[in-house]
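1. sequence plus the predicted model coming up.
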Amino acid sequence: MFQVDLIEKCKRNDRKAQLKLYRKYCDAMFCVANRFMKNTFDAEDVMQEAFLRAFQKLDQYNGEVAFGAWLKRIVINKSIDKLKASKYMISVDDIQLEVVEDDDWTVDDHISLEEIKAAIDQLPEKYRYVTMLYLMEGYDHQEISEILNISQTASRTQLMRGKGKLKELLKHKRNGTRH
């Protein structure tokens, strides 16, 4: 069955089509939610809430982007909403910000992906979200600003500061022998 047909059936509340669409995307969307939630139970809750929201708002899906990308954005928004509900998220005052672009994300070859992910988890919340959305989810600053409801300048600044903190955290890996 073509995806367009499947989505059209879902729009008509065809439960079998909804189940097919759910099965097609549930594993990938769980992975996205789990990167944010760090807890399988919360990630499953977020994923379920995201699918419910997607099925409720399916009439708003217009096909401009791939369905998976549209659904992923809902999962990310639900993840961030759940995290915000449990903690206060501080916003940055855009007026006093100056951004210097630095696209060098290289790290020592001896540092593992797991160590990088663990270091990202240690970042302050406002830097962690932007860093995850940029590095792990591949969003640009315009998309991040829309998702987090911050300016593009704030997105760039938080990414730059998060990157600096991330480099500091990774510098102390391998028993502090790296400089």
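-> Thanks, I have it.

2. only C-alpha atoms from now on, for both contacts and neighbour counts.
-> OK.

3. for the residue nearest the centre of the chain, which residues are in contact?
-> Centroid-nearest residue in the chain: residue 133, 4.3 Å away (criterion: C-alpha atoms, centre = their mean). Going by C-alpha atoms under 8 Å, 6 or more residues apart in numbering, residue 133 touches 139, 144.

4. okay, now the one to match up with it:
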Amino acid sequence: MKPTNQNIEQLLQLCQSGNQRAQLEIYNRYNKAIRIVKDSFKAEDIMQESFLTAFTKLNTLQDTNLFGAWLKRIVVNNSIGYYNKAVKQNEVSLDSVIYKVEDANGINENEQNSEKVKLILDAMKTLKPNYSLGLSLHLIEGYDYEEICEIMNISYANCRTLISRAKESLRQKLLLKAS
């Protein structure tokens, strides 16, 4: 299907009325923007579930200009839900779940290829799972403390402490690698 010149507002209105072409256009525009889960098959499942959720709850979106951020939040929440479920079943480690986030505020592929970024991301994988998750949400995805509290289901004080300790742990690991 060839992309249309319709703006996002028009497409979202068509999606609300059940227009499948508009839904496909939205999917094609946004489906590669966010990838958190490393397993490509599971990532595709989570992405499709997220789009289904977005399309069924589109009427709750108050500002269509925020669709991309709203969709990103749905994908992140679904990915974290997958991670939490997998952890309860002892199936996967955090470093196999968090893969990359590509958007205007995240790390793009050029930066990801730099040695410093690789060093930091590798060091983050060696942190405790909750430290790694908290830092990823805060530093890579740009969520504030309140949002992280909601996502991780922790108090504000615990969130600040977790992020602070995670940063210090990351600093220590980076210092050890540098020496």
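-> Happy to help now that I have it. Quick caveat: nothing in here was measured; it's all calculated off a predicted structure.

5. and the residue nearest to the centre of structure 1, what's its match in structure 2?
-> Taking TM-score structural alignment, residue 133 of structure 1 has residue 137 as its aligned residue in structure 2.

6. quick one: that match from residue 48 of structure 2, how far?
-> Residue 137 of structure 2 sits 22 Å away from residue 48 of structure 2, taking C-alpha to C-alpha, to the nearest Å as the criterion.

7. now the equivalent of residue 18 of structure 2 over in structure 1: which helix or strand?
-> In structure 1, the residue matched to residue 18 of structure 2 (TM-score structural alignment) is residue 13. For residue 13 of structure 1, there is no host helix or strand (DSSP states H and E).

8. roughly how far does residue 13 of structure 1 sit from residue 52 of structure 1?
-> Applying C-alpha to C-alpha to residue 13 of structure 1 and residue 52 of structure 1 gives a distance of 12 Å.

9. just give me the neighbour total for residue 10 of structure 2.
-> 12 (other C-alpha atoms under 10 Å).

10. how about residue 57 of structure 2?
-> 11.

11. could you check how far the residue nearest to the centre of structure 1 is from residue 44 of structure 1?
-> When residue 133 of structure 1 is compared with residue 44 of structure 1 (using C-alpha to C-alpha), they lie 19 Å apart.

12. same check, this time on residue 126 of structure 1
-> 23 Å.

13. residue 164 of structure 2 pairs with which position in structure 1?
-> For residue 164 of structure 2, the residue aligned by TM-score structural alignment is residue 160.

14. okay, and its match sits in which element?
-> Per DSSP H and E: helix 152-171 holds residue 160 of structure 1.

15. which of the residues in that helix are buried?
-> Burial within helix 152-171 of structure 1, assessed by neighbour count using 16 or more other C-alpha atoms under 10 Å, is assigned to 152-163, 165-167, 169-171.

16. contact partners of the longest helix anywhere in structure 1?
-> Across structure 1, the helix with the greatest residue count (assigned by DSSP state H) is helix 15-37. The contact list for helix 15-37 of structure 1 (C-alpha under 8 Å, 6+ apart) reads 6-7, 9-10, 40, 42-44, 46-47, 51, 55, 68, 71-72, 75-76, 79-80, 83.

17. any idea which helix or strand comes after that helix?
-> helix 40-56.

18. just checking, what packs against that following helix?
-> Contact here means 3 or more C-alpha pairs under 8 Å, 6 or more residues apart in numbering; DSSP states H and E; on that basis helix 40-56 of structure 1 packs against helix 15-37, helix 67-86.
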